[in-house]
Each structure stands twice: as structure tokens, then as C-alpha cells.
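could you work out the structure for the sequence below:
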Amino acid sequence: MSTRHQSAATDAVLEIILRGYGRLAGFEVEETDGQIAVRYVLFASALDDEYERHLQESEPPTFSVIVANARVQVALSALVKLLRKRYSTEIADLSLSLLTQDASEYYQSHVWQPPESSKKSFQALLSSFSGECSGYMVFLARLIGIPHGYMPSTTVLNEFASLGMAAKLADDLKDIRLDLLRGCENLFCSLLQEYPDEYRRAVPVILSKRRLNGRVWQALTSTTLREYLAVHSSFRNQLTSAHFRDAADLMLVSALLRNTPMSGITGTRAVR
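This next block holds a predicted model:
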């Protein structure tokens, strides 16, 4: 899938999520909401990349260290600039305070922990990711809700949390080659290791230049893939919003069609 198509797929997912949120919350989604969502995704992506870089250097980072990174600051500044351009100073400052203060406290307790010396089982890794990935989506719900005067209920936040885990499962399937090369934790790889025969067959192919897609996974890792998709379905089935279910499906299909990261997020069609 080309960068242009990757960007279009990302924009489509964001549009579906925001429209579903508007239905759940009862407010009219605006184009600005899509622009803010895109800036938030870029900020969250920069945080993740900087966190992974520190872990590769065996240096468990604090939130303040991560946020101080130049790329993270650029992404955060772009988000803040948009908030202050589109909304009142009061709303923009409230959004920024929520994003930085709450995120700092949340990630300090759920994400930025020293890595364990031993490999985690799939279930243990899934559990450890649940706070991080759910958190990203919960923060998005709050960030978009503030300008509309809406504070999401526990039910709505649970929807976003389940969607976050479905997104993480799709993302790790898509990024398995890059994560394996970098030595990063990856849910699909973790489950694959629990089936040694499939792991031995798959790793040389993953590390080769061969295109990875659903057909390859089915041929090499049928048991792993079946179990992995069942876990994805368990989170997807928790979603009561038809829009959120569609978004989860689209992210999974996108992951099964390719294995390269989404590098072109434009947000030009996030909300029309």
C-alpha cells in the first residue's frame, strides 16, 4: 500500500471514529475536530517513538524527558497552536492542561516502567499494553469533547478503551517486521513465540524483503493468526458503536494488507 493510500486509510479511520463519537455523545462533529485528532495522533506517535528509542538504550525514561524531545515538542506545539487558533484561550489551555498533566500521571504509572528482564507471555504483554493503548484513545475522547462542553461518561470511555486495544492489535500485526528488527515488544510476535514451529517458519520470512500480508500469515502462522484474530474480535465485540466497529475492522484489514508503518498522516479528510 502506497504512502498516499496509507494516509487515506488513516484519515478514513479517524473520520469514522469521530463520527461515531458524535453519535455517542450527541454533538455535531466539525472539520476542526478532525484536524485536532490528526495533530493529537502525530503527538502520540512522537511520544511512542521517543519512548522506544530510550528503551533500546536501556534507559527507562520519565514523561518529562520524553516530552522534552525536539520532535515531540514540534508535534505538541502544532497541536497547541491549532487549539489556540480554533478555540478560546480558556478552552485551549484547559485542553493542554488535561493532555499534559493527566497524561504525565497516567503514563508514569502505566507505561513508563523499567522493562522486565525476561520475555513476557502474550497475555502478560497484552495486559501491560492495555493501560497505554486504552489511555491514548481515552485522552482523544476527552480532548475532542472539551470544546463541545462534553465530558465523556464511563461508558463512552470504555468504548474508546476497547477501540484502543483493537487498534493496538492491528498496529502490531502491521509493524511486526520493524518491531522485530528494533527489538521492540510486539503482540503478534509474542503470541507467535508460543508456537515454536510457526515461529521458526515465520521469522526468516519476516526478516526478508518479502511482502507480508494475510495470505502469508495464514500459510506460515495459521494457529497464531487464528488466535490473534480471536483476541482482536473480543475487543471489537465490546464496541456498541457501529462506527467504532467499522473503524476496528478497517484498521485490521489495513494491517492484513501490508506490514509497513503508516507514515503519511495528513488529516485532510479526517472530517468533512
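
please make it C-alpha for all contacts and neighbour counts, starting now.
Will do.

quick check: Pro114 touching His54?
No. Counting by C-alpha atoms under 8 Å, His54 is not a contact partner of Pro114; they are 10.9 Å apart.

who has more neighbours, the two?
His54 (15 against 11; other C-alpha atoms under 10 Å).

which of the residues in the helix or strand containing that one are buried?
Element membership of His54 [criterion: DSSP states H and E] is helix 31-56. Within helix 31-56, the residues scored as buried using 16 or more other C-alpha atoms under 10 Å are 31-44, 46-47, 50-53, 55.

I have a second one here; can you model it like the first so I can compare?
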Amino acid sequence: MNRLISAFDDKYEERLASGASLDFGAVFAELEVQERLTVLSEFLRPHRERYAIRDLLLTRTSAQYPRYVEITTQEATSRTVTADLESIVLDSAGFAKVFAEVVGAFHGKPPRERVLAQFSHMGMIAKLIDDIVDFWDDIAHGRLNILHGLLRENAAEHERVMACAATRRAAGLRWWRATCPTSFERHCDLLREHRRCVTSPPLRLACDLMLVPVALRRPVLHTAPVGLRI
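Predicted structure coming up:
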């Protein structure tokens, strides 16, 4: 399922950048998405739980996709950080939560709300970390990025950071703290807020491991653009 959602998200971003239709059916009909769907369908074919999983995914998509399109098609300069954060709730956090629900449905053991909340917070953390690591790539391709949204609210820091956009492709924590201390601290505050809510030791370890690319100054994560990238 992770690969299916990854393919869908990649095609969504391609269509968003090119101005093509973002109708769910059009994105879902893309060849790469259909190939991943076929693999998932073949895996689930012997299991009667596939019907519950299908209904779950359809319900979540119909409820959340229109709002996600509405947010992501807004001009970046007019979009608020609040709207950016809402998009993460629908995208990265939403996927992590649905992932847990699908696993639960497959095993006939629906997860409790407090468990789903842990996965949702982990999805938020994954996106916030991605937005540090992928910052320059996101800027180059016009993708939604929370750190960039925070920078837009601080003109001086935004100007200093964007002055490096043409040449910089990796930045360590020291560079961020020196170049845009206020905006970066706000970004880190969001990370801390969600990390405090993750109390499961395995999930907290997973969240901490996501910070490794930031520490290593790795420029881009070439993986799924949703909650469980790393």
C-alpha cells in the first residue's frame, strides 16, 4: 500500500506542477498507479478482508481528497502556515493513520484511537523532517513545504535563505540555526510538540531515526512523499 500511495502522490505532484487535471479518477488512472494497485490487489485477493480495506480507503479518500486539492492548488504566497499544516494532517499524518487502520483491518483487529493518534503524530514528524531535508528540492519544484511557509512570515530570514537557493543543496542544523533562527526554531517547536505525543518506544525510535538524514546533511529523500518515507 505504501508503494501505491507513493505512486499516486508522485503523479499528483507531476499533475499539479503541469496544471493537468487533479480529478481523483484521472490521477488514479495513471499507469504507475495502476501497476501498484494490481500488485496490492493480487496480494489481497485470497483474503476476504480486502472488502473492508477497500471500503476504508474509499471512505477516507472521498472525505479528505477534495480539501487536500483545495489547499495544494492555492498560490504559495497566499497560503497560510495553518493551511500548510492542515495539508499534512490530510496527507502524511492521514496516510500513517490509514496505514495502521489497514493493517488492523487485515488482521481483524481495529486499532484503538490512541494507537491511531500515535501514527498520526509520527506522520506529522516525518513530513516536518522531510521539509528540512528536501527544502531546496521542494523550492525548485514548487512543492508545499512547512519550513518555507514559516520563512515567508519572516521577511528578513526568508531573504537570507532564498539568496542561497541557486547554489545550496544541503544544509546542516548549524546552518539553519544561524541563517534563520526564528523560523527554524518554530519548525523545531512543531517537531517537539508532535514527538512529545509519541509515547510508543518503537514509534519514537522510528521518529528519531528519521532525523539521521538531517544530521548527515543528506540533500534529498528519494522515497515516498508521505508519512513513512524513511
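
hmm, back to that, list residues touching both of Pro114 and His54 of the first structure?
Pro60 (C-alpha atoms under 8 Å, 6 or more residues apart in numbering).

what's the next secondary structure element after the lengthiest helix in the second structure?
Longest helix in the second structure, counting residues (DSSP state H): helix 50-72. Next in sequence after helix 50-72 of the second structure, counting helices and strands by DSSP H and E, comes helix 81-90.

what sits up against that following helix?
64-65, 68, 71-72, 94, 120, 124, 127, 144-146, 149-150.

okay if I get the residues you listed as TSV plus distance to Glu42 of the second structure?
Listed next are the contacts of helix 81-90 of the second structure as TSV, based on distance: C-alpha to C-alpha, whole Å:
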residue	distance to Glu42 of the second structure
Gln64	26
Tyr65	25
Tyr68	29
Ile71	34
Thr72	32
Gly94	25
Ser120	28
Met124	31
Lys127	30
Leu144	34
Asn145	35
Ile146	37
Gly149	41
Leu150	43
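
just the buried residues from these, in ChimeraX please.
Those of these that count as buried under 16+ other C-alpha under 10 Å are selected in ChimeraX with:
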select :68,71,72,94,120,124,127,144,145,146,149,150
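
quick one: which of the contacts of helix 81-90 of the second structure is nearest to Trp136 of the second structure?
Asn145 (9.8 Å; C-alpha to C-alpha).

dump the residue contacts of that closest one.
Asp84, Asp131, Phe135, Asp138, Ile139.

relative to Thr80 of the second structure, how far out is it?
11 Å (C-alpha to C-alpha, to the nearest Å).

again with Arg60 of the second structure
The value you get for Arg60 of the second structure to Thr80 of the second structure, if C-alpha to C-alpha is used, is 24 Å.

and the two? Which one has more around it.
Between Arg60 of the second structure and Thr80, Thr80 has the larger neighbour count (other C-alpha under 10 Å), namely 18 against 14.

what's the match for His222 of the second structure in the first structure?
Under the alignment (TM-score structural alignment), His222 of the second structure pairs with Met262 of the first structure.

disregarding residues adjacent in the polypeptide, which is nearest to its match?
Leaving aside its chain neighbours, Met262 of the first structure sits nearest to Gln6 (5.7 Å; criterion: C-alpha to C-alpha, 6 or more residues apart in numbering).

now do the same for Tyr212 of the first structure: helix, strand or coil?
Wrong residue type there; residue 212 of the first structure is Leu, not Tyr. coil (DSSP: H, G, I helix; E, B strand; the rest coil).

OK, contacts around it?
Ile206, Leu256, Leu257, Arg258, Asn259.

what about it, distance to Leu82 of the first structure?
From Leu212 of the first structure to Leu82 of the first structure the distance is 37 Å (C-alpha to C-alpha).

and if you look at Thr3 of the first structure?
Taking C-alpha to C-alpha, one finds Thr3 of the first structure at 25 Å from Leu82 of the first structure.

picking up where we left off before, who wins for neighbours among the contacts of Leu212 of the first structure?
Asn259 (22 neighbours).

can you give me every residue that contacts that one?
Leu173, Lys174, Asp175, Ile176, Arg177, Arg211, Leu212, Asn213 are the contacts of Asn259 of the first structure under C-alpha under 8 Å, 6+ apart.

and those residues, which are buried?
Leu173, Lys174, Asp175, Ile176, Arg177, Leu212, Asn213.

list the ones among those residues that fall in helices.
Using DSSP H, those in helices are Leu173, Lys174, Ile176, Arg177.

how near is the residue sitting furthest away from the middle of the second structure to Ile5 of the second structure?
Farthest-out residue of the second structure from its mean C-alpha position, per C-alpha atoms, centre = their mean: Pro46, at 31.0 Å. Going from Pro46 of the second structure to Ile5 of the second structure by C-alpha to C-alpha gives 22 Å.
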